[in-house]
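1. please work out how this folds:
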Amino acid sequence: MSAQVNSETLNQQGPGTLEQVCVVHALKPDRGIGVTAIDKRAVAGPVKVTKVGLYADVQADRVHHGGHDQAIYAYSSAEAQRWAGELDREIPGGFFGENLRVAGVETSDAIVGERWRIGGDVVVEVTLPRTPCSTFARHMGEDDWVSRFTERGDVGCYLRVVRVGKVRAGDAIVVVSRPAHGVSVRDVFMGPTPVQARAMLEDQAATGVPLPEKILKKLRQLGFTD
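-> Predicted coordinates for the structure are as follows:
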């Protein structure tokens, strides 16, 4: 197997924090796909985490959202605050469609395949970047939102649920393992280099842990795999 960064080293700066847990508030009309579940808002109390996401949450567009590799979407409060300052508007938890608003742990710069323990029970694995779409742009009501969001690259990360349980606001988030390939969600979103692609593929071969299918598809499109 490829090397894993020691968990004690990963957490020298202390654990992160789950600031808000968010689920769909109401399905919102969207002229592009009919309705969207992007309108998520923070809820109080513990929320059950299943293999396909948070209890009481939904995805209206199941072609592009949901499934095991996109069960949960996490976004950093620091990145949301940068957008709030730039746009001169509040970006409350869930406004970007995220399920988890987190602090003290990377989302866009999380390493693909790293695992977090949230609270005492739940373990999740970082899988994919979020790709901005026209529904997101209409929800934001901002000019050129897709291109602005893309250029910034603060896309947050999707998570696969490894161990189910319950989470609640205030839970600690601890990075418990991290693949040695070092390729981040942002790297995948922006387009991995040949060196990064090779590192991910070699890690997959060494560990037997498959990369998310969407990453493999992207690597094939870029000519990095047969």
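
2. only C-alpha atoms for contact and neighbour calcs from this point on.
-> Will do.

3. mind listing the helices for the protein?
-> Assigned by DSSP state H, the helices in the chain fall at 7-10, 77-87, 134-140, 145-152, 185-190, 194-207, 213-221.

4. and of these, who's closest to Arg115?
-> Among these, helix 7-10 comes nearest to Arg115, with 10.2 Å by Cα to Cα.

5. same for that closest one, what does it pack against?
-> If contacts are counted by 3 or more Cα pairs under 8 Å, 6 or more residues apart in numbering; DSSP states H and E, helix 7-10 sits against strand 172-177.

6. could you also give me the structure for this second sequence? I'd like to compare it with the first:
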Amino acid sequence: MTLTLTVSDEVRALAPRFTYVTVEAYGLVNGPSTDGTSAILDDAARRLAVRLEGRPPHEDPHMAAWRETYTAFGAKPSRTRNSAEALAKRALSAAGLPRINLLVDLYNAISVAHLIPVGGEDIARIQGGMRLVRATGDEAFVTVAAGEEVVEHPDAGEVVWRDEAGVTCRRWNWRQGPRTRLTEESTSGLFLLENLAPMPVATVEAAGAELAELLEKFSPGARITVHAPR
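-> So this is what the prediction gives:
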């Protein structure tokens, strides 16, 4: 089984040099964070610090490109940061990176080490294919606030990932909904690594390969496919 992902013409017009790599995996083993995943997160934070050489994350050329793209569809990038910038900011703070669960820790580490937005979805919870579109504003985004399930709607023109049931991630890669997130019971995952120029496509390919290696290490025997950039 290969999950279908598509990018709408409207999004391509907004960001014509956008590319993405997907890692599709079945037979995964998830569970609580371990000493091993914690060490990988710590190493990712060290790699980030070396990459930035004292600069704040938003000054990295790849993060600057994401900020420009967020502004282009009406988001305020200083208030709603892309997922890589938000994680990088946490990695460099006194609090450090959160420990969520084994699979989330692995893809968060790749995101921080390479400064690439990376998302992870439970394939079993996705309804139909995944589409990156500009929202009409009527779509449902089911999230949780104060412990209660609430339904939000994206802004008209906002870039969102969605499936047949509704929005799975708002503002491109800002906030994932709980419906498709990877939990400790998840056994399949779609990992999406997103890239904008000027970052070379080869960099995101290398990040995808590194993530696949980590998934194989922590889930020996899993069926893992790295799909070429699209």
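
7. any idea what the TM-score is?
-> After superposition, the two chains reach a TM-score of 0.26 (TM-score structural alignment, normalised by the length of the first structure), with 107 aligned residues with a Cα RMSD of 6.4 Å.

8. picking that back up, which one of the helices of the first structure is the most hemmed in?
-> Stretch with highest mean neighbour count among the helices of the first structure: helix 185-190 (a mean of 21; mean count of other Cα atoms under 10 Å).

9. thought Val204 of the second structure was touching Val23?
-> No - the pair Val204 of the second structure and Val23 does not pass the contact test of Cα atoms under 8 Å, sitting 11.4 Å apart.

10. what's the closest of the helices of the first structure to Ala42 of the first structure?
-> Nearest to Ala42 of the first structure, of all these, is helix 77-87, at 13.4 Å by Cα to Cα.

11. show me what that closest one packs onto, helices and strands only.
-> Checking 3+ Cα pairs under 8 Å, 6+ apart, helix 77-87 of the first structure ends up next to strand 100-103.

12. just the helices in the second structure please.
-> Counting by DSSP H, one finds helices in the second structure at the ranges 9-14, 35-52, 61-72, 83-91, 102-114, 201-218.

13. out of those helices, the one nearest Cys169 of the second structure is which?
-> Cys169 of the second structure lies closest to helix 83-91 among the helices of the second structure, at 10.7 Å (Cα to Cα).

14. tell me what the closest one is packed against?
-> Here helix 83-91 of the second structure touches helix 35-52, helix 102-114, going by 3+ Cα pairs under 8 Å, 6+ apart.

15. which residues touch Glu10 of the second structure?
-> Applying Cα atoms under 8 Å, 6 or more residues apart in numbering to Glu10 of the second structure gives the contacts Val133, Arg134.

16. that one and Glu194 of the second structure: what is the separation?
-> Taking Cα to Cα, to the nearest Å as the measure, Glu10 of the second structure falls 17 Å from Glu194 of the second structure.

17. what do you get for Glu121 of the second structure?
-> Look at Glu121 of the second structure and Glu194 of the second structure: by Cα to Cα, they are 14 Å apart.

18. rewinding a little: deepest-packed of the helices of the second structure, please.
-> Note that of these, helix 102-114 is the most buried (mean count of other Cα under 10 Å), with a mean of 25.

19. so that one versus helix 201-218, what angle?
-> Compare the direction of helix 102-114 of the second structure with that of helix 201-218 by axes from the mean of the first three to the mean of the last three Cα atoms, to 10 degrees and you get 150 degrees.
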